[in-house]
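Student: need a structure here:
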Amino acid sequence: MGDISIPDLQMNDGNTIPALGFGTYKLNGSSGVETMVSALHAGYRLLDSAFKYENEGAVGEAVRRSGIAREKILVTSKIPGLRHRYNEALYSIEESLYRAGLDYYDFYFIHWPNPSQDLYVEAWQALIEARKRGLVRSIGCSNFLPEHIQRLIDETGVVPAVNQIELHPYFIQQEQRLWHEQHSIITQSWSPLGRDNSAMQEPEIGAIARRHGKSAAQIILRWQVQLGAVPIPKATSPARQLENISIFDFALTAEEMAVISALDRPDGRRKDQHPAYYEEY
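Tutor: Modelled structure (predicted):
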């Protein structure tokens, strides 16, 4: 079992979230279960999944096989774009629980706002109801812009605990992160290292890594944590899993943070997935 302890962050609903989690996209079947069990044994305590990943069953199996008490592991899933209508969203959450064999999810998000459908407020109302019923502990969203979140708040009075967004050195989301901070919303980062290795090849990051005796990945993940974001890296090898989690024994200087943030690009978004118009089904 891993002995690395990940700090917890307080959320606006009174619950806490680990400062770093584990992504499970494309971790399916028995090999996916083994990878997740390995991550849990390394010390990860947050598994991030989604209805769309078709691996909620594998996530639940990993929780059971890990030998770690359920209440010590936090599990996330997300409502897909086709299930935003109130009843369909509630059914999706129930089906997620049945597939995973879990009694509750710690986090449930709306995966994308899909604004042209204009149903995300209904999906949010379903999440509020699911929380009342004890199906989920904390509710949030994923890939929502400030205007989408403001509408949720205006129409329901309930502020999301978390918004999971694309965030890496080429796309630092400064304005969005500031807005989250002003509304006491935790920023969670998907694709925290970028989907390819290009950010890790940046000479500036390499120089910082050498100075600290750390890897480029560790430097980027530490940068994320010091921004106040919760990265959810994915790694299949036990060695890489341990490397990614070993970031709480050093700190970057303000100058080093600024050097990494300066890699931000106007076209830094990985794909043409702008939440203002992107549709996820």
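Student: going forward, measure contacts and count neighbours with C-alpha atoms only.
Tutor: OK.
Student: show me the contacts for the nearest residue to Glu280 once chain neighbours are set aside.
Tutor: Take Glu280 and drop its neighbours on the chain: the residue closest to it by Cα to Cα, 6 or more residues apart in numbering is Gly81, 5.1 Å away. Contacts for Gly81 (Cα atoms under 8 Å, 6 or more residues apart in numbering) come out as 111-114, 279-281.
Student: repeat for Tyr98
Tutor: Contacts of Tyr98 by Cα under 8 Å, 6+ apart: none found.
Student: On the three-state scheme, it is what?
Tutor: helix (DSSP: H, G, I helix; E, B strand; the rest coil).
Student: Could you also give me the structure for this second sequence? I'd like to compare it with the first:
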Amino acid sequence: MSKLGINDKIKLNSGYEIPQLGFGVDSASAYRNEAGCGAAVLRSTIPRSEIFFTSKVGPKHISYNAARRIISESLVKTGLEYIDLMLLHAPYGGSVHRKGAWLALVEAVEEGKIRSIGVSNYGVHHLDELEQHIKELEKERGGPGKGGVLSVGQWEVHPWCPRKDIVEWCRKRNVVVEAYAPIVRGERFGEPGLKSLAEKYGKTEAQVLVRWSLQKGYVPLPKSVKAERIKENAKVYDFELSEEEVKALETEEYSPVCWDPTTSELDNYSGQEV
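Tutor: This is a model prediction of the structure:
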């Protein structure tokens, strides 16, 4: 029987903990769903301290001023006193504006508006640049820690888009990898290896993929609009893939089913609001 459990959490570099299994509503300014998500959190009988809420600074708001504004607006829209995790949605804006947007996150942490910060859809070249920006901010702002702490990176990750270079970069720095589209939008259902594992364990192919992600140490964010599917995707703790099965399911493909800003150039400006 697996040692994993539905209440498992992972310690972040920020010192806070993140649940290892998430739900892919994953709020963001660009999705225009922050108000609804915040209202749901506030109406819930679950204590706020037990809910981990994530949002993002949108792709067109990657600059210092725009990010500051988005963070403030997110707090107003959600009605929450703080946001557990805020990510930069994409590596756009150019180097200067990416550094500025990161600084806005750092300041929001210092002001108690955000607890943990991270990035989404950054390639290794963007991550290397961010690491340099953090060092620069430490010098500019007064020492270690003043440049901010990278806690989470979020990417489309699954057996047909394993992103080994990015995962390796993160693991060397204890950065948690969040996996969106972990069930590949259902587009790989029926693949022989996946189908055989589902039949072997009496599980759905989606459950096998969520389980794969958990055993890889990721934080999968399965998404569904159907209540029964949401519950089903969380019932992945009564079976365990073998080490060989985890390895065999992963491919050498690079086949994302979502947008893929990881490959964008460092000088990609993409119509930024500054």
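Student: Distance check, Trp212 of the second structure against Glu232 of the second structure.
Tutor: Using Cα to Cα, to the nearest Å, Trp212 of the second structure is found at 15 Å from Glu232 of the second structure.
Student: the more surrounded of those two?
Tutor: Using other Cα atoms under 10 Å, the more surrounded residue of Trp212 of the second structure and Glu232 is Trp212, with 27 against 14.
Student: so how far is the first residue of stretch 16-23 of the first structure from its last?
Tutor: Stretch 16-23 of the first structure: ends 18 Å apart by Cα to Cα.
Student: List the buried residues of it.
Tutor: Of all the residues in stretch 16-23 of the first structure, those buried under the rule 16 or more other Cα atoms under 10 Å are 17-23.
Student: now those residues as TSV including distance to Leu252 of the first structure and secondary structure?
Tutor: Listed next are the buried residues of stretch 16-23 of the first structure as TSV, based on distance: Cα to Cα, whole Å; DSSP: H, G, I helix; E, B strand; the rest coil:
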residue	distance to Leu252 of the first structure	secondary structure
Ile17	22	strand
Pro18	20	strand
Ala19	16	coil
Leu20	17	coil
Gly21	20	coil
Phe22	22	strand
Gly23	24	strand
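Student: what would the residues you listed look like in a markdown table with distance to Gln164 of the first structure?
Tutor: Putting those into a markdown table (distance: Cα to Cα, whole Å) gives the following:
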| residue | distance to Gln164 of the first structure |
| --- | --- |
| Ile17 | 13 |
| Pro18 | 14 |
| Ala19 | 13 |
| Leu20 | 13 |
| Gly21 | 12 |
| Phe22 | 13 |
| Gly23 | 12 |
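Student: from those residues, which is closest to Ser30 of the first structure?
Tutor: Ser30 of the first structure has its nearest neighbour among the buried residues of stretch 16-23 of the first structure in Gly23, at 16.4 Å by Cα to Cα.
Student: What count of nearby residues applies to the residue nearest to that closest one when sequence neighbours are not counted?
Tutor: Spatially, and ignoring its direct neighbours in sequence, Gly23 of the first structure is nearest to Lys234 (4.6 Å; Cα to Cα, 6+ apart). As a burial measure, Lys234 of the first structure scores 25 neighbours (other Cα under 10 Å).
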